[in-house]
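A.B. asks: A structural model of the following input is requested.
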Amino acid sequence: MVLLLPILDLHAQDALINNIYGRARQSLNGTWQYIIDPYETGYYNYRWQERDEKDREAYWNSDVPENKTDRKEHGYNDQYTLNVPGDWNSQKPELLYYEGTVWYKRSFDTPMVGRNEKVFLHFGAVNYRADVYLNGKKLGAHKGGFTPFNFQIPKGMLREKENFLVIKVDNKRFKDEIPTINTDWWNYGGITRDVHLVRVPSTFIQDYVVSLKHDSNVKQHTAEGWIVMSGARTGEGVVEIPELKIKQPLKIQGDTIRFEVKLPGVKLWSPTTPKRYDVVITVGEDVVKEKIGFRKIQVVGKQVLLNDKPLFMRGICIHEEIPEQVRRANGVSDAVQLLNKAKALHANMVRLAHYPHNEKMVQVADSMGILVWSEIPVYWTIDFTSAAVLDKAKQQLQDMITRDKNRASVIIWSVGNETPVTPERTRFMSTLVKFAKAMDYSRLVSAALEVHNVNGIQMIDDPLGEFTDIVSVNEYLGWYGGLPSDCRTAQWQVKYDKPLFISETGAEALAGFHGDSLTRWSEEYQAWYYREQVNMMKRMPDNFVGLSPWILNDFRSPRRNNPVYQEGWNNKGLYDHEGKRKQAFYVLKDYYDFVEKNWQTKPLVKRKKN
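C.D. replies: Sure thing, here's the model as predicted:
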């Protein structure tokens, strides 16, 4: 069960509303007008002071001159438009590498709003900072490029016609942000996910969770959960699961309701049977409905158990990107495309790197039966000494968990990737692990650590491993050091008596470039790398529970500047820029076929003790 924690008020946002797609809503997706503003002229005056709210030259105010003598130095028109959701880099050639401010504007008419209804403006994500203005008034600001946020619209602010909505979007990188300046992916800017007006009753269901009780047994499964109301009240409600003929009354006292529900005859969610049930919660005038699967994930000794059975994770890492169109992924069709590629590999799990992906990605994984590792962008070299940065990381972790805690597919919350070992970093990261566990003890918590080669021994002794549920490491033996054949003599030592997961491994190959297996950058070298890795995996210690190689698709990265073999692309994908499979795809698929047939029925191989 997820425990309720107070929302961290870091960005002047209102508490997140759960299940936006199950609410009365009006989409504001579509064509928005824009202004590129590298000097932030619309925000600051020439003395570099923030403009007054009523400043007529502020870009959040009307661009229509009052009369023929009126001077306006900004304007929105249909000559300059961007699609929302979407990144600006892929839509306009001049914005390919742009990092800075772009103002988005669209007009809309007010929906029919009941006298006792509240209206929220909800964003799936905006990268990175969003300042939100409606009809010349600031609703608030938010930081974080991959997490949702919403603002309540005050009574009287909405107009019947032609509401003037302006978003200042700034994707500049800073040392004291999450992620920090240094990353290995494209910094796609813009309103990258859905925008909605959401209508709810004056007293409404703010948040809720329904999940399998952790100590539930096969003889009598039980669900538990809680409901948080916006606006304390007394009264009655009901939780229903129609397919299981469950209709349980709720007694409402205050703003938080806790409950347990017996689940006779329930079918548990798993990759082979991703069964979900319509769960309907009614409190007063508010009704929410959502498809929810019930499953249990836990660590017992050196194994990960899914529904009390040993689990081997046949994974693959994924960036939220469609390489065939060189853009940020969003929506159902993109999620289906990416996850179908993973299914073709015979993967049963995906690591969504290195940030929370869009909500549809996790929902589709739920329906397709694909396990999910979900991660916040605490990446490489953030400022681990800063309490403010830690608060930002906590906020993003909280928002990720709040959004996806009812998704059965999500089994691992990750608090970061490849962070350097220092006492300050370990305190920072272990705080995040504890924070995640306090919010949700029904899932595993991990982080992608690094493995170090010490005299030929692959040593895993990162002190953060003491705090995580599984020990996850990124290793590139044969790419960033040595040759793939070094895997043949590699020995592994793990300090912690916990399940071991390889969270990354991989090598680059330019699709269509061929040579012998020793020719780096060739498809043959990448295939050789995977063959040696696979053989090494078969000799791993007996706590080895899976892997998620790097990566499904080639993806854009400004760090990758070899003029022949990269040209701004990280080409470690098993699929190339055009969606074609490289040779290494088939090596990994064969291994996953082998594991799928042999796991739980007989030992994969006789493993050696290192």
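A.B. asks: all contacts plus neighbour counts: C-alpha atoms, from now on.
C.D. replies: Noted.
A.B. asks: residue 29 against residue 194, yeah?
C.D. replies: Yes. Look at residue 29 against residue 194 with CA atoms under 8 Å: they come within range, at 6.2 Å.
A.B. asks: name the residue in the two with the higher neighbour count.
C.D. replies: Taking other CA atoms under 10 Å, residue 29 and residue 194 do not tie; residue 194 has more neighbours (22 against 16).
A.B. asks: this one as well, want them side by side:
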Amino acid sequence: MNFLLVSVAISTSAFAQWHPVGDKIKTAWAEKIDPQHVLPEYPRPLMERSEWENLNGLWNYAIQKRGESLPATYNGQILVPFAVESSLSGVGKRLNEDQELWYNRSFNLPAAWKGKRVLLHFGAVDWQTDVWVNGVNVGRHTGGFTPFSFDVTAALTKGANQLLVRVWDPTDKGVQPRGKQVAKPEGIWYTPVSGIWQTVWLEPVPETYITALKTTPDIDQRQLQIEVQTNAATQLGYIRAEASVYDGQRLVSSGASVNGEPVRIAMPADMKLWSPDSPFLYTVKLRLCCNGKEVDRVDSYAAMRKYSTKRDEKGIVRLQLNNQDLFQYGPLDQGWWPDGLYTAPCDEALAYDVKKTKDFGFNMIRKHIKVELARWYTHCDRLGVIVWQDMPSGDRNPECRTAAISTEPSLSVLLSPKRSIAKSGKKLWIVSTPILASVYGCPLMKPGDNSKRRK
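C.D. replies: Purely as a prediction, here's the structure:
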């Protein structure tokens, strides 16, 4: 493929030209959007680093026939990370299965990042994504709900770097997990969401760095276990992971591990448990050391809590939180916005939905066949709301029974038992392990039960 690299020259007048399109209902936050500072908050609350660059904003876009080469010209500008069909994108156009959506923009790296590796992160893109940096193919991702990243260090150059993204999304003409998206929305079915719909960002990392965290609280054993994954494939004996747990500024406990073993931290007898009435979160600070020298550090948080079931004296199964019966009640949350579709206009709006749910007296939200932004789950954690997480489905049987696993394997962690997961920076659920995780049109499965999963 021959690449004609077209940079994005974003001027003050260009920003002034952006506005929501269409005549559909808008939220109160729509008019407050600043195209120069779109969703500026750190997108991965469970694994924070101090240095990063947000690439949200106005990009060039083009809609072309599938299979055609790089566009010679672009149709206009789109406000990332809002889906092309949304009002807030400034475009409001639909795609079909025979079309592809192209994005283009340029970026410069801070001088302080010299000598570091650079990761390019996408919070989520629906559905099949190909990415080039300076004409170099850096990777492909298939799936519309989960985060992904590429190490783009070898493709970078001094000065302006060109980023090109191509997306194909057949919506309901395919069998991929798509939730309630359909080409012709009506009734309970909603507008398609195609392309970038979560934050795009750059992050500098050292040669050896932390790639993922998985925290598992055990209140019965008063232990917090943290699995620290790194990019190191060998010499694990030289790598030491250290974790410190804080209550505010006060150090509560700490632990360390080598050889790729989990860090197991003994919690005090008076540890604070998380509940909807008292949603306490411990601050967790992690260090990665090689040969005694710190090479990476990230900030995280953890909740000491336990979800389980128990039969009462009449033999009725009861849901329990922290070994106590808890009646869980809440709405079936669709996670759709009239102006941003999958994407909330701002972080304040994202938190508002959770806060109002709590204000109405609910202690739980069932997130309906959509995986949310990582910050939404963190808002639930901080505000004290349990999450029941549906698996996004394709609503085609029997194809959908295998599509969720075969086309987007990372969604399978939704069925993992008793876990709080930060995989590539996105915790698919962090507030609760659902008693049942469901794929619409497919059998119900208890977490960890693979007996009903098709081979």
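A.B. asks: which residues do residue 29 and residue 194 of structure 1 both contact?
C.D. replies: Taking CA atoms under 8 Å, 6 or more residues apart in numbering as the criterion, residue 29 of structure 1 and residue 194 both touch 84, 85.
A.B. asks: tell me the residue in structure 2 aligned with residue 304 of structure 1.
C.D. replies: Using TM-score structural alignment, the equivalent of residue 304 of structure 1 in structure 2 is residue 319.
A.B. asks: for its match, give its distance to residue 325 of structure 2.
C.D. replies: Distance, residue 319 of structure 2 to residue 325 of structure 2, by CA to CA, to the nearest Å: 6 Å.
A.B. asks: same thing with residue 381 of structure 2?
C.D. replies: Distance of residue 381 of structure 2 to residue 325 of structure 2, given as CA to CA: 20 Å.
A.B. asks: of these two, which one has the most company?
C.D. replies: Using other CA under 10 Å as the criterion, residue 381 of structure 2 and residue 325 rank with residue 381 on top: 25 against 16.
A.B. asks: right, and residue 286 of structure 1 touches residue 204 too?
C.D. replies: Yes. Using CA under 8 Å, residue 286 of structure 1 is in contact with residue 204, at 5.6 Å.
A.B. asks: please identify the helix or strand for residue 243 of structure 2.
C.D. replies: Element membership for residue 243 of structure 2 (DSSP states H and E) is strand 239-247.
A.B. asks: can you pull the buried residues of that strand?
C.D. replies: Across strand 239-247 of structure 2, burial judged by 16 or more other CA atoms under 10 Å covers 239, 240, 241, 242, 243, 244, 245, 246.
A.B. asks: more crowded one of residue 286 and residue 204 of structure 1?
C.D. replies: For residue 286 of structure 1 and residue 204, the more surrounded residue by other CA under 10 Å is residue 204, and the numbers stand at 23 against 17.
A.B. asks: now the alignment partner in structure 2 of the more buried one: how far from residue 229 of structure 2?
C.D. replies: Residue pairing (TM-score structural alignment): residue 204 of structure 1 is matched to residue 209 of structure 2. Per CA to CA, residue 209 of structure 2 is found 9 Å from residue 229 of structure 2.
A.B. asks: and if you look at residue 247 of structure 2?
C.D. replies: Taken as CA to CA, the span from residue 247 of structure 2 to residue 229 of structure 2 is 24 Å.
A.B. asks: now do residue 246 of structure 2
C.D. replies: Counting by CA to CA, the separation of residue 246 of structure 2 from residue 229 of structure 2 is 21 Å.
A.B. asks: same deal with residue 428 of structure 2?
C.D. replies: Using CA to CA, residue 428 of structure 2 is found at 17 Å from residue 229 of structure 2.
A.B. asks: okay, the two: which has more neighbours?
C.D. replies: For the pair residue 428 of structure 2 and residue 229, the greater number of neighbours falls to residue 428 (25 against 18), based on other CA under 10 Å.
A.B. asks: what helix or strand is that one located in?
C.D. replies: Going by DSSP H and E, residue 428 of structure 2 is not part of any helix or strand.
A.B. asks: and for residue 138 of structure 1?
C.D. replies: For residue 138 of structure 1, the element it lies in under DSSP H and E is strand 137-143.
A.B. asks: mean distance, that strand to its aligned residues in structure 2?
C.D. replies: Taking mean CA distance after the TM-score superposition for structure 1, the mean distance separating strand 137-143 of structure 1 from the aligned residues in structure 2 is 1.2 Å.
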